[in-house]
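Asker: I would like the atomic coordinates for the input below:
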Amino acid sequence: MLEKQFVFFDVPGATQAEAVRYLVEQAARLQRVRDVDTVVAAVLQREAEGTTGFGHGIAIPHGKSAAVTEPTLIYGRMVQPVDWQAMDGQPVSVLFMILVPEASHNEHLQMLAQLARRLMHADFVEKVSTISDVEQLSEYVQAELA
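Answerer: The predicted model follows:
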């Protein structure tokens, strides 16, 4: 689910839009996104409908677009926490971004549900917030979401 090339530490940005754009640009560089602006707009549109700030410093922004080539989970840890209008009012420093093609049916909902279930566990939240090795983080998340 979380491939190591989609793990990014030190994500720049002082706003939701900047963080989303950075991660979508990385997905485009890795050939999962054909049009950055279209996908950024889809993610931000979804965010405008209601916050994806889960709480405990974590957000799960997501979007569906024909410009996404295949379902992708991206992890990003912010350089500095960002106000995400999270449910608990706390700033966000960890992002799990889910991008899916327009034609997808329930892939993003399944990914979202799996993540949400794990994020209710303090040990998972702590580990995804503190592991600082790309390979270790990828393996941990893969094992937890399997």
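Asker: switch to C-alpha atoms for all contacts and neighbour counts from now on
Answerer: Will do.
Asker: measure the residue of the chain most remote from its centre to Ala27 for me?
Answerer: Within the chain, the residue lying farthest from the chain centre (Cα atoms, centre = their mean) is Ala103, at 19.8 Å. The gap separating Ala103 from Ala27 is 18 Å, by Cα to Cα, to the nearest Å.
Asker: also Val68?
Answerer: For Val68, the distance to Ala27 - Cα to Cα - is 9 Å.
Asker: name the residues contacting each of those two.
Answerer: Common contacts of Val68 and Ala27 (Cα atoms under 8 Å, 6 or more residues apart in numbering): Val33.
Asker: one more, so I can put them side by side:
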Amino acid sequence: MSKLARYLQVEDILLDVNVSNKQRLFDQVGQHLQETRQLPGDWVTASLWRRELAASTAIGDGVAVPHARLAELDSIHALYLRPQTAMAFAAPDQQPVSDILVLLVPAPADQQHLELLADTARLFSNPRFRQALLRCHDASQVKQLVDHW
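Answerer: Have a look, this model is predicted:
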């Protein structure tokens, strides 16, 4: 089981999201976390945007891992989003992004956060995992894949 499986919940897996750019994506994440976790959506959005402005969080092969450290959090939150249409994300390979995993972690960063980022990058860098993910058509299938990979 991946480290991600511990933090990714079915209700935080959003497929066919209607977003066309990073700002709308981050707004959607903020809105979702405000509605489901009572986190202030505006600071979630702003934190993700600040991190993205420092350097793109796209890792290539159609994958991005936007992440931010937030002093206000008491636990890690993970969200998986699949936009309706792949979107530009300033990826190193210049490919549009269709798999987005958002990680929000308490500040300051600790070893657990760094291990989660590394594990997530390994997982999403695996072509077999990404192909299996593409075959998932609902949130429960995505969760099951992440849990049992």
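Asker: ok, whatever residue of the second structure lines up with Arg77 of the first structure - contacts?
Answerer: Matched by TM-score structural alignment, Arg77 of the first structure corresponds to Arg82 in the second structure. Arg82 of the second structure makes contact with Leu14, Leu15, Asp16, Val17, Ser98, Asp99, Ile100, according to Cα under 8 Å, 6+ apart.
Asker: list only those of these flagged as buried.
Answerer: Among these, those buried by neighbour count (16 or more other Cα atoms under 10 Å) are Leu14, Leu15, Ser98, Asp99, Ile100.
Asker: and the strands in the second structure?
Answerer: 8-17, 58-60, 63-64, 67-70, 77-83, 99-106 (DSSP state E).
Asker: what range in the first structure matches the third one?
Answerer: Per the alignment by TM-score structural alignment, strand 63-64 of the second structure matches residues 58-59 in the first structure.
Asker: quick one: the matching stretch to chain centroid distance?
Answerer: Remark: stretch 58-59 of the first structure is offset 8 Å from the chain centroid, using Cα atoms, centre = their mean, to the nearest Å.
Asker: what's the average distance of that stretch to the second structure?
Answerer: Here stretch 58-59 of the first structure, set against the second structure after superposition, deviates by a mean of 0.8 Å using mean Cα distance after the TM-score superposition for the first structure.
Asker: was I right about Val29 of the second structure contacting Ser47?
Answerer: No - using Cα atoms under 8 Å, Val29 of the second structure is not in contact with Ser47; the gap is 11.1 Å.
Asker: which one of these two has more residues nearby?
Answerer: Between Val29 of the second structure and Ser47, counting by other Cα atoms under 10 Å, Val29 is the more crowded of the two (23 against 18).
Asker: which residue in the first structure aligns with the more buried one?
Answerer: Matched to the first structure by TM-score structural alignment, Val29 of the second structure sits across from Leu23.
Asker: just Val10 of the second structure next, same as before
Answerer: In the first structure, Val10 of the second structure lands on Lys4 (TM-score structural alignment).
Asker: now do the nearest residue to that match once chain neighbours are set aside: how many residues are near it, please.
Answerer: In this structure, Lys4 of the first structure finds its nearest non-sequential neighbour in Ser138, 5.3 Å apart by Cα to Cα, 6 or more residues apart in numbering. Ser138 of the first structure: 20 surrounding residues under other Cα under 10 Å.
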